[in-house]
Structures are given as structure tokens and as C-alpha cells.
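Engineer: build me a model:
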Amino acid sequence: MYVDSHCHLDYPGLIDDLPGVVARARNAGVSHMVTISTKLSQFAGVRAIAERFDNIYCSVGVHPHEAGEEAPSSVEHLLELARHPKVVGIGETGLDYFYEHSPRAAQQESFRLHIRAARESGLPLIVHSRDADKDTIRILQEEQRDGPCPGLIHCFSSGPELAEKSIEMGFYISLSGIVTFKGAKDLQATVRTLPLDRLLIETDSPYLAPVPHRGKTNEPAFVAHTAAAVAALQGVTVEQVADATTTNFFRLFRRCQGGE
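Structural biologist: Reported below is the predicted structural model:
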């Protein structure tokens, strides 16, 4: 059994065939999915997908790309939206200095609001970090002085420092189809060193389809290929990766059915 801990089922390429996407995921052994919020203005649509399917949950938050236009007005606003029983995480939030679609100051302020909402709600923080490892680590460490919050670094593609510091703070590391790419040698070397009991798997669909589907629209069913790649890198069986990442998912996302 697999879990896709991060997908975007409201995006073009998936929303138009939701029953088919869900059926193919089920046939591939995917038991649960979390569809991720990137804009508060579109959160109602994300939540509606989670309400429609028993095995789909959602998050609430603002992607760093949108932080300049859609930053949450307050921690209380996020907490109010997060009270819905199908909301299992806060985010995705974080920092993206690769594209910089939003000013860095706006990204950082939005990130801090999300961290505080995660701490107050007890829901896991879903962190996006691209070309921003040092600031991601710094802000997480600064905010944790006021108390820890659960969380994960999603679609991890950074170096060992972000992984090590995040795990020290109690976070999990979520791996996507990038680990199957030929050119991802540095990432693959890091994945070999990570503890299996801190790993999750995801698709980030409709993006980043793993080999052998690279270049196609990604979907939750393809998370099995990521699990196989992680198993090969860790020197364990696919079944061990499936069991561990599923157990880790329910340990982190406690609101999901089957959680502890």
C-alpha cells in the first residue's frame, strides 16, 4: 500500500478526469492522497475534491509563488480554514528563490504565518524550498524557539544540510519522481543516507512524472515508481519502502483515517 502525500488534483490534467485518476491510483495500490492548496482564493475547490472522495484529504495554504498576492491575512485565518475535518496539513508554504515570482520578504512573512498556524493547530507544515536552503533552515529554527511544529520538506531535491537540519527538528523528508531522473545524482546520493523512518513519497502531480513516464502528465498512480527508486537507493525491498512511508504518513498526518 502506498500513499501520495502531495498532489494537485485541482490542476489541469487531473481535475478533468478525477474518477479515472482515483481509480488508477487505487489499482496501483495507493490508499490515500493529499491534494495541496496553493492559493486561498482556490481553497474551496481543493476542499471540495477532498469532500468528494473518502480517501482524499487536503491542506490549506499559500505557495511561495503566490505570497506576494495571496499571503494569508493572519494566523487566525489559516486556523479557521484548517478546522475542516478533511484539512490535514498547513501549506504548501516556504521559499522559492529560483523563480522569485514573489518578493523574498513576502515569502518569508507568509512562511512564518504558516509555521505559527501549524504550531497552534498541531497540523503538519508542508514546506517547499528551492534554492533557499539557508533561509529555510534559519526561519524554521527561529520559529521553533516558540515551540516545535510537525512537518515535512516536500519534493525534496536539495543537499544533505537541509535534510539533516530538518530531521533534527523532527521533520520528515518527502521524495518525488525526481529521484528517478538520470541527472539527479546528488539527490540520489543524499537519499541513500536518509533514515527510512523519516521518509515519505509523493508525486507532486501533475508535475515531475517519474521514469518511465517522464514527460507525461503525472498522477498519483505513478508514486509506485518513486517507491521502487527509493528502495533501490536504500538497498531494501519495495514492500519495505511502501510499509515505512505509509506508516510515517499516518504518524505525521494524524487526521487521516488510519492515523495513530
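Engineer: every contact and neighbour count from this point should use C-alpha atoms.
Structural biologist: OK.
Engineer: how about the contacts made by residue 36?
Structural biologist: Contact partners of residue 36, counting by CA atoms under 8 Å, 6 or more residues apart in numbering, are 6-9, 46, 58-60, 91-92.
Engineer: try 6 Å
Structural biologist: 8, 58-59 (CA atoms under 6 Å, 6 or more residues apart in numbering).
Engineer: structure for this one too, so we can compare:
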Amino acid sequence: MLLVDSHCHLDRLSYGDKQSDMASVLAKAKAQGVGYFLCVSVTQQQFPSMLQAIAPYPQVFASCGVHPLNQEPGVDVDLLRSQAADPRVVAIGETGLDYYYSPENKTVQQESFRQHIRVARELGKPLIIHTRDAQVDTLRIMAEEGADQIGGVLHCFTESLEMAEAAMAMGFYISISGIVTFRNAKALQEVVRALPLERLLVETDSPYLAPIPHRGKENEPAFVRDVAQFVADLKEVSLAELADVTSRNFFALFSLAKP
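Structural biologist: Presented below is the predicted three-dimensional model:
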């Protein structure tokens, strides 16, 4: 069985010596069947140190981008383009819109989102999209900027089935995090039941959002197995089948990530 943690922030876990501790975190994940990882950038400033930290681990792929909640000092498009050209980078993002935490700078977020989509199309690398309380604008900008031409994933998905269906119609995948295991996530669980397996990914978003039974702990990639098991139960398939399908989906989407 092979699992992929399709979205994690390995450089943000609480450890001192990143080389040795990252190695132990990855080894613990491997013991749970997690063989590959996508380490996602959220600022341009921390991208070089993130890339350096994961350099010894060929099973860890990278993205580059500016999270919608990290708009200071804003996105440098030329720098984004040069960072994205690194061969370890298989995706652009995370980018997107978050009106839940930062409704006051919608215009800035929207322009940043558009710039990310344009660079993704230019370089032929898929998008990692964060969206919260911004369904209409997210889908509108995706359509206006031609995101369907490059594809990508709506990560840590918590929105409606209608939004998921609209994104999938543009060639996007839907990634499910540990939120799906929460007791108050009944609506999300119903969405996951309705989603096609061939469009699903699983993730931890570590160090955030640890799934049950690890609530209260720092999240880590090993826990993606708990997410996968929960999703498998919702979909009434075996963990092995869920792992196989989501891993194949990952490498189909992120075609530059070579297993």
C-alpha cells in the first residue's frame, strides 16, 4: 500500500534540527505506508529555506507561492517565476482566496490569485488553491484566467458539493484533510461521499488540523493514513483501494513529480 501526503508544510513542524528531525518524521510516515510528500510553500521569503530543508529527500516534492493570508509584502511575479522554475517545484501555490480570515483585502488577494494562475499556465505547472468563504470569486477568477488549461487541486476542501463539481468540470482535483474526521464536519462528510474517487486526494496540511484520534497534537504526515482510512470508510472502499487511487491521482495531476 502506498499513500501520498499531497499537502504538508514540513518546514513548519516544531523541531530544531530540521535535517535529523525531518528524517525521523518522514521515517515515521513511511512506517504508515506514506511514501511521498508535497511540501507546500506559503511565502516567497521562506521558499529558499524550505527547499534547502527538503533537499536530502527525493521523496519530497515542492511548490512555490504566496498564501492568500500572507499578502505582505505581496507577490513578486518575477521572483515567483524564477522560484517556480526550480526542478523540485511541481506546482504553483498555495494561492487562492480566504474571505473568512481576511475579507478586508479581497482586491489584493484576487490580483495575487490571478498572477499565480498566469505563471502556472506559462510554466505548465498545476495550481494548489486555498479557498474559504470565497466560492463565487474563486470559481469566477479560475474561469476568467483559464485555470482549466492547467488544472490543479482545491486543497483542504471544506466547501459545497456544487463548488467541487464546478472545479472538477475545470479539470481540478479535490483534496481532503483531517477536517473530515471532526465531529462537526457532517456536511463535509456528505460531500466526500458524493465525490468520485478518481478526483480525490488526501492530505494532512501538517502541522495544522490533526485528524481524530490525534486532535490536540501537532499534525504530521504519518497521520494522512488516518485521513485516508476515514475517507475510505465514507466511500465504502478498502484503505488499500483508497490509497491506490489517490496515489495514482496525485502523480497524474503533478506529472513532474516522478515516483
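Engineer: of the contacts of residue 36 of structure 1, which belong to strands?
Structural biologist: Mapping these onto strands (DSSP state E) picks out 58-59.
Engineer: neighbour-wise, which of the contacts of residue 36 of structure 1 leads?
Structural biologist: residue 58 (31 neighbours; other CA atoms under 10 Å).
Engineer: in structure 2, what sits opposite that one in the alignment?
Structural biologist: Mapped onto structure 2 by TM-score structural alignment, residue 58 of structure 1 lines up with residue 62.
Engineer: same check, this time on residue 110 of structure 1
Structural biologist: With TM-score structural alignment as the criterion, residue 110 of structure 1 matches residue 112.
Engineer: what about its match, neighbour count?
Structural biologist: 24.
Engineer: what stretch of structure 1 does the longest strand anywhere in structure 2 fall on?
Structural biologist: Counting residues, the longest strand found in structure 2 (DSSP E) is strand 89-98. Strand 89-98 of structure 2 lines up with residues 87-96 of structure 1 when matched by TM-score structural alignment.
Engineer: now do the helices in the stretch 151-260 of structure 1.
Structural biologist: 160-168, 185-193, 223-234, 238-252 (DSSP state H, counting those that start in this stretch).
Engineer: quick one: residue 131 of structure 2 and residue 163 of structure 2, what's the gap?
Structural biologist: 10 Å (CA to CA, to the nearest Å).
Engineer: more neighbours: the two, which one.
Structural biologist: When residue 131 of structure 2 and residue 163 are compared for neighbours, residue 131 comes out ahead with 23 against 17, by other CA under 10 Å.
Engineer: need the three-state assignment for that one.
Structural biologist: What DSSP: H, G, I helix; E, B strand; the rest coil gives for residue 131 of structure 2 is strand.
Engineer: show the contacting residues for the residue in structure 1 that it lines up against.
Structural biologist: In structure 1, residue 131 of structure 2 lines up with residue 129, judged by TM-score structural alignment. Contacts for residue 129 of structure 1 were tallied using CA under 6 Å, 6+ apart; they are 94-96.
Engineer: let's see if you can find the most crowded of those.
Structural biologist: Going by other CA under 10 Å, residue 94 tops those with 31 neighbours.
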